[in-house]
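# Based on what follows, work out the 3D shape:
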Amino acid sequence: MCTGGCAKCLGTALIPLAVLCTLANILLFFPGGKVVENNLHITDEVWYFGGILGSGVLMIFPALVFLGLKNNDCCGCCGNESCGKRFAMFSSIIFAAVGVLGAGYCFVLSAVALNRGPKCYTGREWTYPFQDGNYLADHTLWNTCQSPENIVPWNLTLFSLLLVMSGIQAVLCGIQVVNGLFGTICGDCKCCGCCGVSN
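Next up, the predicted model:
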């Protein structure tokens, strides 16, 4: 597959993942699917916007760059017909690195949130009743959280989705780093029609 075509496929896959990560992060602001009266009762990691900023906004830029590489003008510069395409592929490496950082940010936040557990009311106070992910294997501990209702499965599901999707995003951006290196060194497999020459 042409390096430009490969990048377009990666960009196409990143867009829905970015949207889903943003939605998952937004849903986390409604613990158990309900509006809370006090914002201090929302789990701290939600406020770091891992899904909105890391895997959402920061992922849109690489995705759009990847999508545009296939149609990038490669008619050249300085007498070299392929240098336009090569420079575009090189710039995509930088955007892919930004994507890896964004996805990594979301991944780390999600892992920390899963290990720490949700903030909830235990009957005495609003706190984090779980330690070192002990609630993940022992579902009987979930009853410790009395409010918001169903907060444990809610946070567990959404942060798990963010963890998985941000991991996929990091892998896809990593693939583009390698693809971009090939495109920079070798050029695309076929130059656009205005050149009529292969790289």
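# Every contact and neighbour count from this point should use C-alpha atoms.
Noted.
# Show the contacting residues for residue 5.
69-70 (Cα atoms under 8 Å, 6 or more residues apart in numbering).
# Oh, that last question was meant for residue 168, not what I typed.
Here residue 168 is in contact with no residues (criterion: Cα under 8 Å, 6+ apart).
# where do the strands sit along the chain?
120-121, 126-127 (DSSP state E).
# and those strands, which is most packed in?
strand 120-121 (a mean of 21; mean count of other Cα atoms under 10 Å).
# Centroid-nearest residue for the protein?
Computing the C-alpha centroid of the chain and ranking residues by Cα atoms, centre = their mean puts residue 55 first, at 2.8 Å.
# Next, the second sequence, to be compared with the first:
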Amino acid sequence: MCTGQCSRCIGLILIPLAFICIGANLLLIFPNAERKWVHHITLQVWLMGGIIGGGLFILCPGCAAIRAGGKGCCGAGCCGNRCRMLRSVFSSAFGVLGSFYCLVVSATGLGHGPLCMVESGQWEYPFLNLPNGTNYLMNQTMWDTCIEPKDIVMWNVVLFSILLASSSIELVLCTLQTINAVIGVFCGDCRKKNKKGDGD
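Here you go, the predicted structure:
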């Protein structure tokens, strides 16, 4: 597969992943899809790892990768699309930073657990300072520690896991696109001058 085709393929995967991250982060802001809990969400949700890091920071390299797989800045084959490939190098490096930010924030969110109301009526992080060897993720009986919002542990675990998985894939793809685009800058996109049918 030539660098142009590879760029387009990576871009077409990155853009849906960015919207998945944005959607997951938005859902985390509204536990159980209810507005009344907005003031009781974790710091990791407010850091907007999915909206900023895995979302907006990825849309730019995703679009740049698709454009790098297009006809070329001056027409098909004139410069092997090197100009767009060069732009994709920088935007993909930008995407690496964004996806890494989302990955770190979501992993921390999973590790700390949700902010919730416990039996004492206080809002706290009940899973933050557990004894060594205790993992709330593997022990679902511990999830009943959180009284309100209802099922908040499941809500956080599922959505932060989606963010963690999506940002991991984004990190790999942005890294691959950075390498692919560097190759494209030096070698072109493998297209022949007489090849037709490649749109922007």
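# For residue 175 of the first structure, which of the strands of the first structure is the nearest?
strand 120-121 (39.6 Å; Cα to Cα).
# Grab the longest helix from the second structure for me.
helix 152-187 (DSSP state H).
# Mean deviation, that helix versus the first structure?
Once fitted to the first structure, helix 152-187 of the second structure is off its aligned match by 0.6 Å on average (mean Cα distance after the TM-score superposition for the first structure).
# quick one: buried residues of that helix?
152-153, 155-157, 159-171, 173-185 (16 or more other Cα atoms under 10 Å).
# quick check: that helix aligns to which part of the first structure?
Matched against the first structure by TM-score structural alignment, helix 152-187 of the second structure falls on residues 151-186.
# re earlier: wait, which of the strands of the first structure is closest to residue 194 of the first structure?
That would be strand 120-121 among the strands of the first structure, by Cα to Cα, at 62.1 Å.
# Next, the mean deviation of the closest one compared to the second structure.
Mean deviation for strand 120-121 of the first structure: 0.1 Å (mean Cα distance after the TM-score superposition for the first structure).
# before we move on, back to that, I'd say the residue nearest to the centre of the first structure and residue 23 touch.
No: distance between residue 55 of the first structure and residue 23: 10.7 Å, which falls outside the contact criterion (Cα atoms under 8 Å).
# all helices of the second structure, in order?
Ranges of helices in the second structure, per DSSP H, are 3-29, 43-46, 57-68, 82-112, 152-187.
# Where in the first structure does the first one fall?
This means helix 3-29 of the second structure. Against the first structure, helix 3-29 of the second structure falls on residues 3-29 (TM-score structural alignment).
# distance between the matching stretch and the chain's centre?
7 Å (Cα atoms, centre = their mean, to the nearest Å).
# And that stretch, what's buried?
3-11, 13-15, 17-29.
# Next, count neighbours for the alignment partner in the second structure of residue 101 of the first structure.
Matched to the second structure by TM-score structural alignment, residue 101 of the first structure sits across from residue 97. For residue 97 of the second structure, the neighbour count with other Cα atoms under 10 Å is 18.
# Report the contact partners of residue 97 of the second structure.
Taking Cα under 8 Å, 6+ apart, one finds residue 53 in contact with residue 97 of the second structure.
# And for the one 3 residues further on?
By Cα under 8 Å, 6+ apart, the contact list for residue 100 of the second structure reads 53, 167-168, 171.
# change it to 10 Å
Shown in contact with residue 100 of the second structure (Cα atoms under 10 Å, 6 or more residues apart in numbering): 49, 53-54, 106, 164, 167-168, 170-172.
# likewise residue 42 of the second structure?
28-29, 109, 112-116, 124-125, 156.
# How about residue 25 of the first structure?
Counting by Cα under 10 Å, 6+ apart, residue 25 of the first structure has contacts 45-53, 55-56, 106, 158-159, 161-162.
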